[in-house]
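Participant: Build me a structure from this.
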Amino acid sequence: MLENKAASRYAKSLIDLSTEQNALEDIKNDMVVLEQVIDGSPELEAILRNPIVPLDKKAGILEGVFGNSVHQLTKAFLKLLVNKGRSALLFGIAKSFITQYNQIKGIVTAEVTSATELTEANRTEITAIVKKEIGANEVLIREKVNANLIGGFILKVGDKQFDASISSGLNKLKKEFAQGIV
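Facilitator: Next up, the predicted model:
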């Protein structure tokens, strides 16, 4: 929990600084890459979290991985975190930065679980509904296919969930029969 608070504060500071320097979009792109790289490399995450690995080695590894492909502000930020012994927070900071960025820009993520792959018309309709109901500027859709749903879909946006799956309807009907309601 404390790690999340610290990561959130570092992310907020980086957002403020990057906004001040008109580099918010560049830094957001760097944070997306950073999150993906650390998430995809358990070895890198282990090195960043390991207090035994010398700070200069961690800095060298990050320089080798990201080199000149990131904004100068991101490079300076990474160097500062490593020198302060806070490299274990990098993954959390990247995630928190992206979350805070999305809040600032009015971007929401809708998780859609359906029995079959969504069509483009489905995506457009879901996007329109979420924009209208939530008041979002942009909707990112994460799709999952679960054949156990039989048909329909489950839509999650933040802490809200709408279940329009056939399996859910069947389970509800089953419970009603068991209770003798129907």
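
Participant: all contacts plus neighbour counts: C-alpha atoms, from now on.
Facilitator: Will do.

Participant: gap between the host helix or strand of residue 144 and the chain center?
Facilitator: According to DSSP states H and E, residue 144 maps onto strand 138-145. Centre-to-centre, strand 138-145 and its host chain are 12 Å apart (CA atoms, centre = their mean, to the nearest Å).

Participant: now do stretch 106-125
Facilitator: Centroid displacement of stretch 106-125 relative to its chain, using CA atoms, centre = their mean, is 16 Å.

Participant: for comparison, sequence B:
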Amino acid sequence: MTEPIKHDTVLDTGAEQLGKTYARALIGAAQNEGHGVADTVVEQLGRLVDEYIAGNPKLAAALRSPRVSENEKVRVIDRLLGGEFHPLLIKFLKVMATRDRLGFIAAVRTAADSILDDMMGRMVASVRTAVPLDDNLRAQIVDRLSFTMNRQVRLIESVDPALIGGMVIRVGDKVFDSSVANRLDAMAHRARAGFSSKLLERFEQFTSQ
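Facilitator: So this is what the prediction gives:
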């Protein structure tokens, strides 16, 4: 069965444009704060969307609800986020709250990622693995991709248990695929360190081709 073609709606376009407007304002303010602040606030904005909002439907509903007063939204931001995030990001969220724009925070995050990547000359690589990457393996993948592509690389990670013994990396239109189709019972008992070592070996093989 053929899926229907999805067309952008006026609402989608409006959210995208609003997201870009606020994202530019956030990044501009962060650059004025000093070196590295833009990276920090954009990373924290992503964590806010992925962990705090996506993981807490009640919080998400409260932030976007017109029935919750602006003052209450500001109090929620202070109470839940004040000690966790950069003061500039907290101030930015409060501005969005007073303008009843917190329902667009995901659009701001998407735009901020894209704008900052362009400014930094970074490429985005999506990485799909059978288990979450540890810090060491993540760093080695970034270093190897950066060397191969001769550009800074930012990873977007996802986990797919079907990729036992392998991973799939996409950079633009280029796909590096080292996934293993066979599911062997022994793999399920493989130590995490051993798995990471084998994964890195395959990664080095297909990036050196």
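
Participant: rewinding a little: the strand holding residue 144 of the first structure vs the second structure, average offset?
Facilitator: Its matched residues in the second structure lie on average 4.0 Å from strand 138-145 of the first structure after superposition (mean CA distance after the TM-score superposition for the first structure).

Participant: got a list of contacts for that strand?
Facilitator: Outside strand 138-145 of the first structure, the residues that touch it by CA atoms under 8 Å, 6 or more residues apart in numbering are 106-118, 123, 127, 130-131.

Participant: Would you list the buried entries among these?
Facilitator: 107-116, 118, 123, 127, 130-131 (16 or more other CA atoms under 10 Å).

Participant: Of the contacts of strand 138-145 of the first structure, which belong to helices?
Facilitator: If you go by DSSP state H, those have 123, 127, 130-131 in helices.

Participant: Distance of the closest residue to residue 166 of the first structure other than its chain neighbours relative to residue 113 of the first structure?
Facilitator: Among residues not flanking residue 166 of the first structure along the chain, residue 151 sits closest, at 5.2 Å (CA to CA, 6 or more residues apart in numbering). Per CA to CA, to the nearest Å, residue 151 of the first structure is found 10 Å from residue 113 of the first structure.

Participant: How about residue 130 of the first structure?
Facilitator: Per CA to CA, residue 130 of the first structure is found 15 Å from residue 113 of the first structure.

Participant: can you check residue 103 of the first structure too?
Facilitator: Relative to residue 113 of the first structure, and taking CA to CA, residue 103 of the first structure is found at 23 Å.

Participant: residues contacting residue 125 of the second structure?
Facilitator: Contact analysis of residue 125 of the second structure by CA under 8 Å, 6+ apart lists 153-156, 169-172.

Participant: ok, and the residues you listed in the first structure?
Facilitator: Mapping the contacts of residue 125 of the second structure onto the first structure (both residues aligned by TM-score structural alignment, their matches' CA atoms under 8 Å) leaves 154-156, 169-172 still in contact.

Participant: Is residue 154 of the first structure located within a helix, as I assumed?
Facilitator: No: counting by DSSP: H, G, I helix; E, B strand; the rest coil, residue 154 of the first structure is not found in a helix; it is strand.

Participant: Report the contact partners of the residue mapped onto it from the second structure.
Facilitator: Correspondence of residue 154 of the first structure to the second structure, assessed by TM-score structural alignment: residue 168. Residue 168 of the second structure sits next to 127-129, 175-179 when contact means CA under 8 Å, 6+ apart.

Participant: the strands in the first structure, which residues?
Facilitator: Using DSSP state E, the strands of the first structure run over residues 107-114, 138-145, 153-157, 160-163.

Participant: what's the mean gap between the first one and the aligned bit of the second structure?
Facilitator: Read it as strand 107-114 of the first structure. Superposed on the second structure, strand 107-114 of the first structure shows a mean distance to its aligned partners of 3.7 Å (mean CA distance after the TM-score superposition for the first structure).

Participant: list the buried ones in the helix ranked longest in the second structure?
Facilitator: With DSSP H setting the assignment, residue counts place helix 10-33 as the longest helix in the second structure. Neighbour counts over helix 10-33 of the second structure (16+ other CA under 10 Å) mark 15-16, 18-20, 22-24, 26-27, 29-30 as buried.

Participant: again with stretch 102-119 of the second structure
Facilitator: Using 16+ other CA under 10 Å as the test for burial, stretch 102-119 of the second structure gives 102-117.

Participant: Kindly report the same for stretch 75-86 of the first structure.
Facilitator: Going by neighbour count (16+ other CA under 10 Å), the buried part of stretch 75-86 of the first structure is 75, 78-79, 81-82, 85-86.

Participant: corresponding residues in the second structure for that stretch?
Facilitator: Aligning stretch 75-86 of the first structure against the second structure (TM-score structural alignment) gives residues 90-101.

Participant: Please work out which residues outside the matching stretch touch it.
Facilitator: Stretch 90-101 of the second structure is contacted by residues 26, 63-64, 66, 70-71, 73-74, 77-78, 81-82, 102 when judged by CA under 8 Å, 6+ apart.

Participant: before we move on, what about stretch 169-182 of the second structure?
Facilitator: Contacts to stretch 169-182 of the second structure, defined as CA under 8 Å, 6+ apart, come from residues 123-128, 162-168, 202-203, 206-207.
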